[in-house]
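Novice: The sequence and its predicted three-dimensional model are supplied below.
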Amino acid sequence: MSGIDAAFLSRGIAEAAALRTDTCRITRPGDGERTRNPATGKYEDPEPVTVYEGPARIPSRANSPAGSARAADGGSAAWQVSDFPLDLPLDGPGYTSGESVGPGQTVTWLTSATDPELVGRVFGIVAPARQTYAVARRFLMREVVS
């Protein structure tokens, strides 16, 4: 590796893993057609497919738009739209075989070691975040709150 050795990168991966004290579940839309529920008369989407469930964190990013909030409106409705980084392990347990984490999927925060208000919050993955010498899989996620 030019300029960086494998031991240094391994330490970075271990340090990033130690910071992932929260857990999340990432799902994609289910396969198949919507079906009509005879009890309610409403159409329902297929059950979502779990792509990943395991350790995660929302890292702080100084001088970054991630974590920034902005107002949005449409007609008589108003929303607060916020972007956040998402940090997942590079690989290993938690990933569903044959599935990939990516844009258009939903992130549901399951546990948080330091912020109980994160639990139950739902985000959408907007884009992957690429970097050289990655020590984590990173994505940009968005939360929309009315």
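Specialist: Thanks, I have it. Residues are numbered from 1 along each chain as shown.

Novice: CA only for contacts and neighbour counts going forward, please
Specialist: Will do.

Novice: Contact partners for Leu118?
Specialist: Trp109, Thr111, Ser112 (Cα atoms under 8 Å, 6 or more residues apart in numbering).

Novice: The first one: neighbour count?
Specialist: Summarising burial for Trp109: neighbours were counted as other Cα atoms under 10 Å, giving 22.

Novice: quick revisit: and which of the contacts of Leu118 is nearest to Ile4?
Specialist: Distances from Ile4 to the contacts of Leu118, taken as Cα to Cα, are shortest for Ser112 (33.0 Å).

Novice: tell me what the longest strand seen in the chain is packed against?
Specialist: Of all the elements of type strand in the chain, the one with the most residues (DSSP state E) is strand 77-88. Packing partners of strand 77-88 (3 or more Cα pairs under 8 Å, 6 or more residues apart in numbering; DSSP states H and E): strand 49-56, strand 69-74, strand 137-145.

Novice: Give me the distance from that strand to the chain's centre.
Specialist: Centroid displacement of strand 77-88 relative to its chain, using Cα atoms, centre = their mean, to the nearest Å, is 10 Å.

Novice: Kindly calculate the angle that the very next helix or strand once past that strand makes with strand 77-88.
Specialist: Downstream of strand 77-88, the next assigned helix or strand under DSSP states H and E is strand 106-111. For strand 106-111 against strand 77-88, the angle by axes from the mean of the first three to the mean of the last three Cα atoms, to 10 degrees is 70 degrees.

Novice: Use this one as the comparison:
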Amino acid sequence: MAGLDAALAGVTAWIGDNLLIDTVRVTLPATGDPVLNEATGQLEYPDGDILYEGPGAVQGSAAQAEISAVPDHNLPWVQETTSRYRLLTPLPAPIPPKDAVVTVVAVHDPAHTGLLGRSWTCTDPGRAGTVEVVRITPLDQLRTGAP
């Protein structure tokens, strides 16, 4: 359908120009043993392999129904919540696998630095469909920062 393809190309270009304006990094989780940083006295995990670094966006969910609480195994009450976010990347970007780690490494506006320093895990692979204009990957914010 030539008309639909042309319309989708226009939407894809608009999304790239107006939404995918920050820089995101998608990495595999670190697999090596932690190494002692003698300067800080802290154990540090090695970096995971970078799968993608480029244009993207991380958006929080506005729907309260998408925030759910999960009890820890040894507590009789709910302690932590699952924070639903979504990663938007261009269609040519690789599909992030489940458990990949996402960080925002640069923002387009210095006033919007709230996402810097946080990390998320991909709860499922990037979604796919027969008609797409942007890749959407569901995320959950990591509680303790990057692994």
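Specialist: Sure, I can see it. If you're wondering where the values come from, they're calculated on a predicted model, not measured in any experiment.

Novice: Checking the contacts of Leu118 of the first structure against the second structure: which ones persist?
Specialist: On the basis of both residues aligned by TM-score structural alignment, their matches' Cα atoms under 8 Å, what survives of the contacts of Leu118 of the first structure in the second structure is Trp109.

Novice: and the residue nearest the centre of the first structure, how far is that from Arg57 of the first structure?
Specialist: In the first structure, the residue lying closest to the centroid (Cα atoms, centre = their mean) is Val107, at 4.4 Å. From Val107 of the first structure over to Arg57 of the first structure the distance is 11 Å, taken as Cα to Cα, to the nearest Å.

Novice: give the contact list for the nearest residue to Thr89 of the second structure once chain neighbours are set aside.
Specialist: Spatially, and ignoring its direct neighbours in sequence, Thr89 of the second structure is nearest to Gly56 (4.6 Å; Cα to Cα, 6 or more residues apart in numbering). By Cα under 8 Å, 6+ apart, the residues touching Gly56 of the second structure are Leu19, Leu20, Ile21, Asp22, Thr23, Val24, Leu87, Leu88, Thr89, Pro90.

Novice: so which of these is the most crowded?
Specialist: Neighbour tally across the contacts of Gly56 of the second structure (other Cα under 10 Å): the maximum, 29 neighbours, falls on Thr89.

Novice: Now for it: which residues touch it?
Specialist: Leu20, Pro55, Gly56, Ala57, Val134, Arg135, Ile136.

Novice: can you tell me how far it sits from Ile136 of the second structure?
Specialist: To Ile136 of the second structure, Thr89 of the second structure is 7 Å away according to Cα to Cα.

Novice: If you count neighbours, what's buried in the longest strand of the first structure?
Specialist: Applying a neighbour-count criterion of 16 or more other Cα atoms under 10 Å, one finds Val81, Ser82, Asp83, Phe84, Pro85, Leu86, Asp87, Leu88 buried in strand 77-88 of the first structure.

Novice: The first one is in contact with Arg142, isn't it?
Specialist: Looking back up the chat, that one is Val81 of the first structure. Yes - counting by Cα atoms under 8 Å, Val81 of the first structure does reach Arg142; the two are 6.9 Å apart.

Novice: Mean deviation, stretch 5-12 of the second structure versus the first structure?
Specialist: Aligned to the first structure and superposed, stretch 5-12 of the second structure gives a mean residue distance of 1.0 Å (mean Cα distance after the TM-score superposition for the first structure).

Novice: circling back to that earlier point, which pair in the contacts of Thr89 of the second structure has the greatest spatial separation?
Specialist: Among the contacts of Thr89 of the second structure, Pro55 and Ile136 lie farthest apart (Cα to Cα), at 13.1 Å.

Novice: need the contact list for the nearest residue to Asp83 of the first structure once chain neighbours are set aside.
Specialist: Residue nearest to Asp83 of the first structure in three dimensions, not counting chain neighbours: Arg142, with 4.4 Å by Cα to Cα, 6+ apart. Arg142 of the first structure makes contact with Val81, Ser82, Asp83, Phe84, Phe123, Gly124, Ile125, Val126 under the criterion Cα under 8 Å, 6+ apart.
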